[in-house]
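Asker: got a structure for you, letters missing:
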């Protein structure tokens, strides 16, 4: 009988560790198991913004780059292993995404209070919301209850994530694949209301748009001169420039800049200059900040609803998966042996 109970417990443990991640997401998911989870994450985000204001934009973008690749499962946070190339070094992420250590800090804060309860995937969702709200943007109630993936795929990220060179038409098609509308696309692109971009991502527009050897004609001449000085030919591609005129404040200035042909990235400016479907939404958000905020919240909620159907767990460390199930069973056997011998 004791052996049966141990086997039953082991099977439950194995099932819990590898259960599918398709959870029923809901607000207040941790209200009983870890009621301070959201406030603990918010405190970490606030501290990180005091240390480095740019971290707000970096943290916010983690949700987009995680959720579009096999759902919101924190696969983005996994470090490479000898047997797995993760997503951090994917083409759209390498030398671009930052502030992984902020998520680490939030996870550590939550683990001290509620060990092995709150997923890294949910922390990314909470952190993105807090980064927006603490930058002057809207706040919203996040749905929680995700599991963390057991693997990551650099190949999948390369196939899905758009390039800074992308045009509006290709972005519309990409978002349509995830049941996200044109309004969702434009609103979520408004995440570039805060933060910076690298010269590496803009020299294409400045000196060789569409392989013409000429700059993008959809660029204000004075703004082009400013970018020429910031990002000269042969210059340091890691130098950064502001994505809009108010890079530390989440507002609708980004859309005003696009209307005035002062978008930093091709993927930004193309929303106004490249497709009539997105142009009208950009124009609307440029004068209706409340409308932008409302649409952005709706888009972030939809993005957060993208779930993985792969096995999941609650990682103890966001950068690595937990021990395999057989390792956990071995640990429990050792515990039982020690109990029996005591």
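Answerer: Received it, and whenever you're ready, just let me know what you need. These numbers come from a predicted model, not from an experiment. Numbering: from 1, shown residues only.
Asker: rest of the way, CA atoms for contacts and neighbours
Answerer: Noted.
Asker: What is the helix or strand harbouring residue 41 packed up against?
Answerer: Take DSSP states H and E as the rule and residue 41 turns out to sit in helix 37-51. Using 3 or more Cα pairs under 8 Å, 6 or more residues apart in numbering; DSSP states H and E, the elements in contact with helix 37-51 are helix 55-67, helix 100-113, helix 120-133.
Asker: Grab the nearest non-local neighbour of residue 298.
Answerer: residue 184 (7.6 Å; Cα to Cα, 6 or more residues apart in numbering).
Asker: Wait, the one you found touches residue 301, no?
Answerer: No: in this structure, residue 184 is not within contact of residue 301 by Cα atoms under 8 Å, at 10.3 Å.
Asker: one more structure, for comparison:
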């Protein structure tokens, strides 16, 4: 416990420094989005303490909570904005979470947000949106994994639409190259630098073998294995993921520090240890290579860029004011 307190104090100091160094995004005024870190200061003053408490409990039960919550936030924001539409459950399998592209989302992410929502509702009923809870939880899992801390802009309302058909083509795919990836981020007002910084979230988490087996066994008509793989890493992956491996087998995204949020991801790319095509191409493509090298050389620069990009991501197509609703249950619309 004492160690966690010291980390938290350092995180607050780091956040203050970041506010001074991140330029325009660090003003934390939400720009035209209408968001503000102090949005619930009068209506639910203990909100962030409640979220951190519940997220910490869940993370202590399973470390999968860290990447699961982070990916849930990404998937939510990149599909019709940060409005918690990915949390809606459907009896007809037609909600956003039922899309093929969201199959990879872990149940621990959903469970974490639902637990936090229940705790928040007990103290501040009908006040805090699920979208804001998800944004806070994403920040907290990063910090609990020894990553950066930042003030989260709040004031989002929950969306009223969740359709599986809305997801296709809006999320990065493991086999995409830089041009395709950049197009997705650009549509959401996110730059190449944002894309490379947010990809650094792959420093935590895991991936099922089916997501990258093509690179190992069926790369193209002349080469079975992607030559950009470090050959020793490829051998290790083939042991972990034989050709007939079952659908439940998974490996760490970052083989060096899989449960710590750090800049090792970029070192992995420099050394041919990127697990997905969409990871490794960030280093092999000249359009993104210099940014990878920058983040590999400096964890501080990566952390600053990641915070900047998370704030920008959290502003994508948000619902505020009278738009949307404040869900009583994150898995269902109020009406």
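Answerer: Perfect, I can see it now. Owing to the predicted nature of the structure, the values given are computational and were not obtained by experimental measurement.
Asker: between residue 184 and residue 301 of the first structure, who's got more neighbours?
Answerer: Between residue 184 of the first structure and residue 301, counting by other Cα atoms under 10 Å, residue 184 is the more crowded of the two (23 against 17).
Asker: How much space separates the residue nearest to residue 298 of the first structure from residue 44 of the first structure?
Answerer: Going from residue 184 of the first structure to residue 44 of the first structure by Cα to Cα, to the nearest Å gives 28 Å.
Asker: quick revisit: which position in the second structure aligns with the residue nearest to residue 298 of the first structure?
Answerer: The alignment partner of residue 184 of the first structure in the second structure, by TM-score structural alignment, is residue 194.
Asker: Check the alignment and tell me where residue 106 of the second structure lands in the first structure.
Answerer: In the first structure, the residue matched to residue 106 of the second structure (TM-score structural alignment) is residue 97.
Asker: Which residues are in contact with the nearest residue in space to its match that is not next to it in sequence?
Answerer: In space, and not counting its chain neighbours, residue 97 of the first structure is closest to residue 58: 6.4 Å by Cα to Cα, 6+ apart. Neighbour list for residue 58 of the first structure: 97-99, 195 [criterion: Cα atoms under 8 Å, 6 or more residues apart in numbering].
Asker: and of the residues you listed, the nearest to residue 143 of the first structure?
Answerer: Distance to residue 143 of the first structure, by Cα to Cα, is smallest for residue 99 among these, at 22.7 Å.
Asker: what residue of the second structure matches up with residue 241 of the first structure?
Answerer: Match for residue 241 of the first structure (TM-score structural alignment): residue 251.
Asker: so its match sits in a strand?
Answerer: Yes: secondary structure of residue 251 of the second structure (DSSP: H, G, I helix; E, B strand; the rest coil): part of a strand.
Asker: for the residue nearest the centre of the second structure, what are its contacts?
Answerer: What sits nearest the mean C-alpha location of the second structure, by Cα atoms, centre = their mean, is residue 70, with 3.2 Å. Shown in contact with residue 70 of the second structure (Cα under 8 Å, 6+ apart): 109, 138, 141-142, 201.
Asker: Just give me the closest of those residues to residue 34 of the second structure.
Answerer: Comparing those against residue 34 of the second structure with Cα to Cα places residue 138 closest, at 20.0 Å.
Asker: from memory the closest one sits against residue 74, does it?
Answerer: No: shown here, residue 138 of the second structure and residue 74 do not form a contact pair, counting by Cα under 8 Å, at 9.2 Å.
Asker: of the two, who's got more company?
Answerer: residue 138 (26 against 20).
Asker: how about the nearest residue to the aligned residue in the first structure for the more buried one, chain neighbours excluded?
Answerer: Superposed on the first structure with TM-score structural alignment, residue 138 of the second structure falls opposite residue 128. Once flanking residues are discounted, residue 128 of the first structure sits nearest to residue 60: 4.0 Å by Cα to Cα, 6+ apart.
Asker: any idea what that neighbour aligns with in the second structure?
Answerer: With TM-score structural alignment as the criterion, residue 60 of the first structure pairs with residue 70.
Asker: so how far is residue 24 of the first structure from residue 146 of the first structure?
Answerer: Relative to residue 24 of the first structure, residue 146 of the first structure is positioned 8 Å away (Cα to Cα).
Asker: higher neighbour count, those two?
Answerer: Per other Cα under 10 Å, whichever of residue 146 of the first structure and residue 24 has more neighbours is residue 146, with 32 against 12.
Asker: Just confirm the more buried one is within a helix.
Answerer: No: looking at residue 146 of the first structure with three-state DSSP, it is coil, so not inside a helix.
Asker: Residue in the second structure paired with it?
Answerer: Counting by TM-score structural alignment, residue 146 of the first structure corresponds to residue 156 in the second structure.
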